[in-house]
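# Here is a sequence together with a model predicted from it:
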Amino acid sequence: MKVRILVTGATGYIGRACVRAFAAAGWTVRAASRAGDSVEGAAEGVAIGALSGQTDWTDALCGVDVVLHLAGVAHRPQTEDRTYRDVNVDGTAQLARSAVRAGVLRFVFLSSISVHGRRPGGGRIDEATPLAAEDAYGRSKANAERAVADAAAGERMTWTVVRPPLVYGPAAPGNFRRLVGLVRRGVPLPLRGAKAPRSYIGLDNLVSALICAATHPAAANRAFVVADDEDVGTADLIRLISDAMGRPARLWWIPEHLLRVVAAVVGRGGAAERLLDPLQVDCRQIMDALGWQPPLGLREGVRRAVLLK
């Protein structure tokens, strides 16, 4: 009998890739989204409306064995703390409690490396690193993790949390897409000195880790950080993007402190931190416990992200 999985946020960038991958692996996929739009690979779509502490999950969870919860509010300028709490925390708690009542066996929650905060002085982040989120988004993800664990405590349902760094892939949102667009247009970038090593994860690698989290017995009631097999500075990431396009990397240098000042003045201080600060992830635990390995290396992942639509 096929395993039945509910994927929330199924029409999103990561959601669509997960629906296709789980369906290709033989799962019966129910795609949950605000309007219940059809998604390639899904056996059916279900409309759940707005994600909140009052969302009715009864129909969406009927007959479901596994929940993959991807829906939520990510980094958005001017988003109020209350919105993060209502959607990411209360909405996740409501889904987790509903999943317990519906007899779901495994709840997989996509969190974020942001729950650990920044480590400007270096040092790798692993599962033992304290939760020290520094913004409303990271705090909401950390609180949502606790809500899932609390809902499952003493119940049959187990949970798994996956914490990725920046996710890149074809048409990825955020900083990666902006970098690709700038390189494609030949815009000179003042990031030659951005050499602090950073971890990333390709979309294919993240989907692979989520499938592992949904299926492996040893993933029960554990949180895992995940990343690609190589760390690079932003300057080298730009060079990889340029190489994949067959274009020159038009990098030039200005002092890092000046970049940070300018970014702060124009309200992009957070974006500058994500380009300039070190952020390295040690994902040996998921490799040792679940036998997971990223299917694609960084260079191949970037090549596919740039060239595929």
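Great, that's in hand.

# switch to C-alpha atoms for all contacts and neighbour counts from now on
OK.

# Tell me which stretches of the stretch 101-250 of the chain form strands.
Along the stretch 101-250 of the chain, counting by DSSP state E, counting those that start in this stretch, strands occupy 106-110, 124-125, 158-163, 166-168, 200-202, 222-225.

# Using CSV, please lay out those strands together with distance to Asp56.
Output for the strands of the stretch 101-250 of the chain, formatted as CSV (distance: least, CA to CA, whole Å):
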stretch, distance to Asp56
strand 106-110, 17
strand 124-125, 36
strand 158-163, 21
strand 166-168, 30
strand 200-202, 33
strand 222-225, 27
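
# For His216, give me its contacts.
Leu290 (CA atoms under 8 Å, 6 or more residues apart in numbering).

# same thing but 10 Å
Contacts for His216 (CA atoms under 10 Å, 6 or more residues apart in numbering) come out as Thr160, Ala289, Leu290, Gly291, Trp292.

# how many other residues sit next to Leu237?
For Leu237, the count of nearby residues is 22 (other CA atoms under 10 Å).

# Give me the distance between it and Ala96.
Separation of Leu237 from Ala96 (CA to CA, to the nearest Å): 37 Å.

# Included below, for side-by-side comparison, is a second structure:
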Amino acid sequence: MILVTGATGFVGQALCAELSRRQMAYRPVSRTPRPGFLALGTIDGGTDWTNALVDVETVVHLAARVHVMNDTAADPLAAFRTANVDATVNLARQAAQAGVKRFIFLSSIKVNGEATAPGKPFTASDTPHPEDPYGQSKWEAEEALLAIGKETNMDVVIIRPPLVYGPGVKANFASLMKWAKRPLPWPFGLVANRRSLVFVGNLVEFILLCISHADVGNRVFLISDGADLSIGELIGKLALAMGRRAFLLPVPPRLLEGLAALLGRRASAQRLLGSLQVDIGETIAITGWSPPYSVDDGLRQTVAAAERDH
């Protein structure tokens, strides 16, 4: 039996759909009552997981307080620690006591940092350098989980994805798709940044591999689609998936950065113009995994789903 937390979320829904398709026994967890789900109420450091962990061999822990741009919490780090550290450690300790064999934790590339230098992608062995409360909380959860793994017989598997996209994606990627649909010129023709993404289908396939693979215990893995894109290339591919072409203007990146700074949008500009690459070579070498979906496949599915929904 596989316990899936965060089963109602973006990644959780995709994972549960694939588990169902493969007829793999799983138990999805939600905070509120839903048909077919085990409702636990608030998930925090005091949650009792006894009933949820009956006959469970693998936990896939996706539930989290996710990163937000304009956090309204009085103490964001405390809020992230409550949801992402305390709740995770509580579940892991109870899982180990219940005899769970493997604990798969969805972390974030933000544990590594926010940006990479040209030609120097993040690797799993890099010294963590989280720069915001969300990344800090994920790193602290990782450290606690690895310690629990050493104390017990439970394998811990940590996955740090970059931006995840796919059918039903929300937030920044959904906004980018809306903008890409408009017949407007884009000032990114000279931007040569590189950013790694991961299609939710590729992430799900890797999670499923980690459930049974013999050599993934007590390791950290970085994953991506294996094809890094500039912002202009990403917009071009999105437009192509929508049946149109993108028009990119050759505006110098420094001019764009300066305008963003004047408008108080430096952080937004960094996400559009900066680089964030991950090296998946070690992941492939250890597991034999390779992304089953290309970035073009993923973007086509994402766009098609968005058009069906509207």
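That came in fine, so what should we check first? None of these values were measured; they are calculated from a predicted model.

# Let's have the strands of the stretch 101-250 of structure 1 in TSV, adding distance to Ala25 of structure 1 and mean neighbour count.
Listed next are the strands of the stretch 101-250 of structure 1 as TSV, based on distance: least, CA to CA, whole Å; neighbours: other CA atoms under 10 Å:
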stretch	distance to Ala25 of structure 1	mean neighbour count
strand 106-110	17	26
strand 124-125	31	17
strand 158-163	19	24
strand 166-168	22	22
strand 200-202	19	26
strand 222-225	22	21
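
# Tell me which of these approaches Arg268 of structure 1 most closely.
Set against Arg268 of structure 1 and scored by CA to CA, the strands of the stretch 101-250 of structure 1 come closest in strand 166-168, at 16.9 Å.

# what's the mean distance for that closest one versus structure 2?
Following the fit onto structure 2, the mean deviation recorded for strand 166-168 of structure 1 is 0.8 Å by mean CA distance after the TM-score superposition for structure 1.

# what range in structure 2 does that strand sit on?
Mapped onto structure 2 using TM-score structural alignment, strand 166-168 of structure 1 covers residues 163-165.

# what helix or strand is Val7 of structure 1 on?
strand 4-8 (DSSP states H and E).

# after superposition, how close is the helix or strand following that strand to structure 2?
Sequence-wise, the next helix or strand downstream of strand 4-8 of structure 1 (DSSP H and E) is helix 13-24. By mean CA distance after the TM-score superposition for structure 1, the fitted helix 13-24 of structure 1 averages 1.0 Å away from its aligned residues in structure 2.

# next structured bit after helix 13-24 of structure 1?
Following helix 13-24 of structure 1 in sequence order, the next helix or strand is strand 28-33 (DSSP H and E).

# What is that next one packed up against?
Packing contacts for strand 28-33 of structure 1, counted by 3 or more CA pairs under 10 Å, 6 or more residues apart in numbering; DSSP states H and E, involve strand 4-8, helix 13-24, strand 44-47, helix 58-61, strand 66-69.

# Switch the ones you listed over to CSV; also include mean neighbour count.
Formatted as CSV, those follow (neighbours: other CA atoms under 10 Å):
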stretch, mean neighbour count
strand 4-8, 26
helix 13-24, 20
strand 44-47, 18
helix 58-61, 18
strand 66-69, 24
